[in-house]
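Asks: Need the 3D shape of this:
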Amino acid sequence: MTSTATRTALLAFAALLFLNAVAGAKEEAYVLKNKQGLEAHILPVGAVVQKLLLPDRHGNLDDVILGFATEEPYKDGTSPYFGATIGRVANRIKGAMFELDGDIYHVDSNEGDNCLHGGKDGWSRQAWQMEAADTAEGPGARLTYVSKDGEEGFPGTVSASVMYTLRDDNDLVIQFAAVSDKPTPINMAQHTYFNLDGHKSHHSINGHFLFVNASHYTPVDDEMIPTGEVLPVEDTVFSFNPARRIGERIRHVPGAPPGGYDINYVLFGMDGPTAKARTNNCVIFDKPQPAASIWSPKSGRTLDVLTNSPGLQFYSGNFLNGSIVGKDGYPYPQHGGFALETQVFPNSINEPAFPQCILRPAQQYRHTVIWRFSTKPREYMRRRFKRAAMTKRGRKELPS
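Replies: As a prediction, this is how the structure comes out:
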């Protein structure tokens, strides 16, 4: 039997589709709202998370993600992947080419000689089909997209989906899935930029405390392509294990201007079963595990990130410079937002020692990320981050 809530959601979604049709297919956000008042607004273009309303420690609601009020900037390339679902392959492919099963494939080179986030017309700019998909856990939206054989140079027709579910415990669960009729690389990711003080707070994210559940990272060359090495974070500016303020050493991060963090972390330690599983799998756990935690002392908002993927890209909004004007007419300054993108390692298709994620016919790609939101008092959170410690298995658990 269909519940009253489900019937209401379906009727609302049907009305939304009708309004879209009579308005010339104008895209509107589908709103997920839980019993705690948390709201997530989802757009069909790019399967984008457009808005996320969260209470601070005093109960005040703010939109905590960067983005635009209309769909056009997401379509025309103005958006630097704000809130977007990335595909077919997130992050960078060196030389915009790779070999697969003896064949050489040339894909779109949209960042110099390299391919970034699936190419110029990657999945972040495509029109996805969206439908209401409420579950027993909470309201949901399911988006689907069919990427044709040869799109942006990638082989195989891929049917992809992303499912957003908002739980009443303030978890936003994101489930990626895909199948293909030919072997093809796949690496879907979510590219939301957060500022836990609010997207128009006039605060950078440099005062946020970050913890990353990783003891190693993959260093990059001048073009942001991994060198193939896997190095320890200990005694480097890349160590957020234990937690520290993002801005504490941000000016000392090596690399060309404008400076800041844009680096892939090797999650869950280098020893034991996680290292063995990492060598040949898109995911390394059946269920998502704690990957990172970030907290704003000002607002008290906390984001815990859980995933079953082997890598996490931390980006500190380096190329934001005030020229992009977002929601409410607010220009986003440098380090005005951060992204924590769960993924397979960048350029893994060209690095045999990295985790590989080749999707073949009769297989199904699945990747889950959970954004867990909460608010805590200042002193509680200080104690929480100080208690971070490595376990004997080499995995750092989020402190409780």
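Asks: CA only for contacts and neighbour counts going forward, please
Replies: Noted.
Asks: Report whether D235 is found in a strand, as I expect.
Replies: No. Checked against DSSP: H, G, I helix; E, B strand; the rest coil, D235 lies outside a strand; its state is coil.
Asks: how deep is it tucked in, by neighbour count?
Replies: Per other Cα atoms under 10 Å, the neighbour tally for D235 reads 7.
Asks: any idea how far P242 is from it?
Replies: Counting by Cα to Cα, to the nearest Å, the gap from D235 to P242 is 12 Å.
Asks: mind listing the helices for the stretch 251-400 of the chain?
Replies: For the stretch 251-400 of the chain, the helices defined by DSSP state H, counting those that start in this stretch occupy 273-278, 378-386.
Asks: winner for burial among those?
Replies: Mean neighbours per residue, mean count of other Cα atoms under 10 Å, is largest over those for helix 273-278, with a mean of 16.
Asks: Tell me how many other residues crowd H203.
Replies: H203 is flanked by 18 other residues according to other Cα under 10 Å.
Asks: before we move on, back to that, which one of the helices of the stretch 251-400 of the chain lies nearest to A69?
Replies: Nearest to A69 among the helices of the stretch 251-400 of the chain is helix 378-386 (32.2 Å), distances taken as Cα to Cα.
Asks: To check against the first, give me the structure of this:
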Amino acid sequence: MKITQTKFAELGNQDIYEYTLVNDQGITVSCITYGCIITKVVTPDRHGTYQNVVLGFDNLEDYLNHSPYFGAVVGRVAGRIKGAQFELDGVTYPLVQNNNGNHLHGGTVGFDAVVWEARMIETENEIGVEFFYMSPDGEGGYPGNLDMKVTYTLNNHNEFLISYNGVCDQKTLLNVTNHTYFNLSGDTERDILDHKLQLKSEQYLELTDELLPTGEFVNVDGTVFDFREGRAIRDGFISDHPQNLLAGRGYDHPFFLNANQDEEIILWDEKSGRKLTVETDECGVVLYTGNHLEGNFSVRGTKSRNYLGLCLETQGLPDSIHHPHFPSCVLDKNEEYRSVTKYIFATL
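Replies: Okay, here's the model as predicted:
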């Protein structure tokens, strides 16, 4: 295994570095200190052809101007917070409005839009990068000085792990995820509509037309939201289910997981033979199928279009601060936030 560090870009007076992790099987993960963005993941298909299976850019300017959170760590709170405000112990905290009057993914200067400190890790069994960032009191509107650490590691079992750790000097909210867009066809040869997904989930969250949870858990039985036996993403695209239509013909929904660290999320592409298994200790995963990716920019030579990639955002349930029956994202003063998600790359 090996890890290398190169200069990726400059932002103001700060250097942005890219780290590339390569294991003994040739699996490669590249990431940068801006937003902890995962820029590339290179894996083999069933014939041994290595290609990039995530969406990203080759330069910082495109990340600054065009990126729909490609590969980034998002927070302090992933997803939308209704009305861009919340109440904690009788105090109302107004947040940055960046999504139709709501607050999305930590606001305009969330974890995805700052430069992190980094340190390389090399042990006998894994290689990786530790990222560090101190989010000051009031950033985005959130209370407390928050010390965050995000750790990316790769091992020779073709496992890539993301670990999140955070401690704050005030009671606050914290719910972090990674926003990588996967396309297992390799180098965006095809869109993701014919990818198949299996989820150990019996319920999803109903959304309003603002893509905020209504608070209702809906049983997946008999719907295109039932991924328990595996189904094509295309089913949501062709569906006339009102929830698929309001998401822009597809999915942008939180699923409540009824298993953890037990192959609860499996994505595969039959044509290439690539398979991704995701295991997490989080209670949910947001499936976003790239329904709004069309734009006037290119992704490494491919004009961006809808369904070019999909996200599997392992996290607590969105807007939980306004739904007391959801698992809480409140972090007490000096309590440690911890979360781990593992990505296992294989072939069929």
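Asks: TM-score of the superposition?
Replies: Once superposed, chain against chain, the TM-score is 0.94 (TM-score structural alignment, normalised by the length of the second structure); 344 aligned residues with a Cα RMSD of 1.9 Å.
Asks: just to revisit the earlier point, so which of the helices of the stretch 251-400 of the first structure is nearest R249 of the first structure?
Replies: Closest approach to R249 of the first structure among the helices of the stretch 251-400 of the first structure (Cα to Cα): helix 378-386, 17.8 Å.
Asks: What ranges does the stretch 251-400 of the first structure have for its strands?
Replies: 262-267, 289-295, 301-307, 311-315, 339-343, 358-359, 365-375 (DSSP state E, counting those that start in this stretch).
Asks: Give the buried residues for the fifth one.
Replies: Of the residues in strand 339-343 of the first structure, those buried by neighbour count under the rule 16 or more other Cα atoms under 10 Å are A339, L340, E341, T342, Q343.
Asks: So which of these is the closest to H106 of the first structure?
Replies: Q343 (21.8 Å).
Asks: which residues in the second structure does stretch 47-62 of the first structure align to?
Replies: Alignment note (TM-score structural alignment): stretch 47-62 of the first structure is matched to residues 36-51 of the second structure.
Asks: Actually, stretch 303-315 of the first structure.
Replies: Aligned by TM-score structural alignment, stretch 303-315 of the first structure corresponds to residues 276-288 of the second structure.
Asks: again with stretch 382-393 of the first structure
Replies: The aligned range for stretch 382-393 of the first structure is empty, by TM-score structural alignment.
Asks: Show me what G166 of the second structure lines up with in the first structure.
Replies: Aligning on TM-score structural alignment places G166 of the second structure opposite A178 in the first structure.
Asks: cool, A72 of the second structure as well?
Replies: Aligned counterpart of A72 of the second structure in the first structure: A84 (TM-score structural alignment).
Asks: OK, contacts around the residue nearest to that match when sequence neighbours are not counted?
Replies: Spatial nearest neighbour of A84 of the first structure, chain neighbours left out: V48 (4.4 Å); criterion: Cα to Cα, 6 or more residues apart in numbering. Going by Cα atoms under 8 Å, 6 or more residues apart in numbering, V48 of the first structure touches I42, F82, G83, A84, T85, S124.
Asks: Compare the residues you listed with the second structure and list the overlap.
Replies: Checked against the second structure using both residues aligned by TM-score structural alignment, their matches' Cα atoms under 8 Å, the contacts of V48 of the first structure keep these contacts: I42, F82, G83, A84, T85, S124.
Asks: most surrounded residue in the residues you listed?
Replies: Counting neighbours by other Cα under 10 Å, S124 leads these with 30 neighbours.
Asks: For that residue, list the residues it contacts.
Replies: V45, G46, A47, V48, Y74, Y81, A84, T85, I86, G87.
Asks: try G75 of the second structure
Replies: Counting by Cα under 8 Å, 6+ apart, G75 of the second structure makes contact with H105, G106, G110, F111, D112, L174, N175, V176, T177.
Asks: To G207 of the first structure, which of the strands of the stretch 251-400 of the first structure lies closest?
Replies: Closest approach to G207 of the first structure among these is made by strand 289-295 (9.0 Å; Cα to Cα).
Asks: Please name every helix or strand in contact with the closest one.
Replies: strand 209-212, strand 301-307 (3 or more Cα pairs under 8 Å, 6 or more residues apart in numbering; DSSP states H and E).
Asks: Show me which helix runs longest in the second structure.
Replies: Ordering each helix of the second structure by length in residues (DSSP state H) puts helix 60-66 first.
Asks: Does anything pack onto that one? Which helices or strands?
Replies: Using 3+ Cα pairs under 8 Å, 6+ apart, no helix or strand is in contact with helix 60-66 of the second structure.
Asks: Okay, buried residues for it please.
Replies: Buried residues in helix 60-66 of the second structure, counted by 16+ other Cα under 10 Å: L60, Y63.
Asks: do stretch 191-203 of the first structure as well
Replies: Of all the residues in stretch 191-203 of the first structure, those buried under the rule 16+ other Cα under 10 Å are H191, T192, Y193, F194, N195, L196, D197, G198, H199, K200, H203.
Asks: Quick one: those residues as a markdown table, columns for distance to P361 of the first structure and secondary structure too.
Replies: Formatted as a markdown table, these follow (distance: Cα to Cα, whole Å; DSSP: H, G, I helix; E, B strand; the rest coil):
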| residue | distance to P361 of the first structure | secondary structure |
| --- | --- | --- |
| H191 | 27 | strand |
| T192 | 30 | coil |
| Y193 | 34 | coil |
| F194 | 36 | strand |
| N195 | 40 | coil |
| L196 | 41 | coil |
| D197 | 44 | coil |
| G198 | 43 | coil |
| H199 | 42 | coil |
| K200 | 45 | coil |
| H203 | 47 | coil |
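Asks: Show me which of the residues you listed is closest to K376 of the first structure.
Replies: Nearest to K376 of the first structure among these: L196, at 12.6 Å, using Cα to Cα.
Asks: which one in the second structure is aligned with that closest one?
Replies: Alignment note: L196 of the first structure maps to L184 in the second structure; criterion TM-score structural alignment.
Asks: quick one: contacts for the closest residue to its match other than its chain neighbours?
Replies: In space, and not counting its chain neighbours, L184 of the second structure is closest to V53: 5.0 Å by Cα to Cα, 6+ apart. Applying Cα under 8 Å, 6+ apart to V53 of the second structure gives the contacts K40, V41, V42, T43, F182, N183, L184, S185, G186, D187, T188.
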